[in-house]
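[1] Coordinates for the following, if possible.
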Amino acid sequence: MKKLAIATVLACCVSLSGCGGDDEPAKSDDKASETRDQTLTKAELIEQGDAICKASNEKIDAADDRFIDPENPTEAEFRAAVNDTLVPEVKGQVEDLRALKAPAEDAATINEMLDSIESGLVEVEADPLAILQGDPFADANKIAQDYGFEVCGAS
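    Model (predicted):
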């Protein structure tokens, strides 16, 4: 196995929305809460999404640090990284992105991207090694990049 294809593939996963679970409950006067309650512009969605992707990608990349030999993770280490890091992170991202209000004219594109991520997750949950045989998130990554994200969906 190559240096955790997980680091590359996982960092490429469309990581559009927060890491999930780490935030305090929002208060009604909380600016972040207000942002989630209002429709974002495309630029705002890209900016917030890329910031979230960056934070999440750092957590996913840190999975390499747990390998005895990061250049050659064992199958067990790889499976654990996918199951314990990748899957929960990406699920949280999808959930958080769905909470953001994309511009009405872009909602179909964003939903298509998120649905594609969820399809990739089904494949990865069934077989974590599927990542080594292809990128189950390739379609979602392309949609993200075509939409204008710079961090999300990037290789």
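[2] rest of the way, CA atoms for contacts and neighbours
    Fine.
[3] Show me where the chain has its helices.
    Using DSSP state H, the helices of the chain run over 5-12, 31-37, 42-61, 75-81, 87-99, 107-126, 130-133, 138-147.
[4] Distance from the chain centre to the last one, please.
    Averaging C-alpha coordinates over helix 138-147 and over its chain gives two centres that are 12 Å apart (C-alpha atoms, centre = their mean, to the nearest Å).
[5] Now the second one, please; I'll put the structures next to each other:
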Amino acid sequence: MKKPLVIAATLAVVLSLGLAACGGDDSSEETLSNSELIAQADQICTDYNEQLDTMNEEAALDENSSRQEIATYISDDLVPLYQEQVDELRSLNPNEEDAAAYNDIVDTLESELQVVEDDPEAAIDAEDP
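    You can find the predicted model right below:
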């Protein structure tokens, strides 16, 4: 059985792939330069990774935790946290040149999150990143 931290790390990798190549802003009308987009997306990811670390410590799951306990933690705690992160990333307004690639990345993140939401136990069996 995978440890909850490994599961969380797997989800973190899935949800952060490619974000170093992009960045983000708030939902204002002004578009962001590539460097602004990268900086803002990175900050969003940093903030959520800190929340994830705290949640994992508080969850106190370990190798003795049942699959059901871990699946419940994933669906009740991790999925909503990552959905908030995806929503914040989606609110960024990339410039026209970066928009297609950035939106593809966020769409992929959301799609992967949906897979985990639909079957939290699949994340337990996912390969280590």
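[6] Could you tell me the TM-score of the two chains?
    Scored by TM-score structural alignment, normalised by the length of the second structure, the superposition of the two chains gives a TM-score of 0.76; 120 aligned residues with a C-alpha RMSD of 2.4 Å.
[7] Which of the helices of the first structure sits closest to residue 155 of the first structure?
    With C-alpha to C-alpha, the closest approach to residue 155 of the first structure among the helices of the first structure belongs to helix 5-12: 5.0 Å.
[8] If I take that closest one and helix 138-147, what angle do their directions form?
    Counting by axes from the mean of the first three to the mean of the last three C-alpha atoms, to 10 degrees, helix 5-12 of the first structure points 40 degrees away from the direction of helix 138-147.
[9] Which secondary structure elements does helix 5-12 of the first structure sit against?
    Contact partners of helix 5-12 of the first structure among helices and strands, from 3 or more C-alpha pairs under 8 Å, 6 or more residues apart in numbering; DSSP states H and E: helix 42-61, helix 130-133.
[10] what's the most buried one of those?
    Across these, averaging neighbours per residue (mean count of other C-alpha atoms under 10 Å) puts helix 42-61 on top, at a mean of 20.
[11] And that one against the second structure, how far off on average?
    Once fitted to the second structure, helix 42-61 of the first structure is off its aligned match by 1.1 Å on average (mean C-alpha distance after the TM-score superposition for the first structure).
[12] Give the aligned range of that helix in the second structure.
    Mapped onto the second structure using TM-score structural alignment, helix 42-61 of the first structure spans residues 34-53.
[13] quick revisit: Serialize the helices of the first structure to a markdown table and add fields for distance to residue 155 of the first structure.
    Listed next are the helices of the first structure as a markdown table, based on distance: least, C-alpha to C-alpha, whole Å:
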| stretch | distance to residue 155 of the first structure |
| --- | --- |
| helix 5-12 | 5 |
| helix 31-37 | 28 |
| helix 42-61 | 11 |
| helix 75-81 | 19 |
| helix 87-99 | 16 |
| helix 107-126 | 15 |
| helix 130-133 | 14 |
| helix 138-147 | 9 |
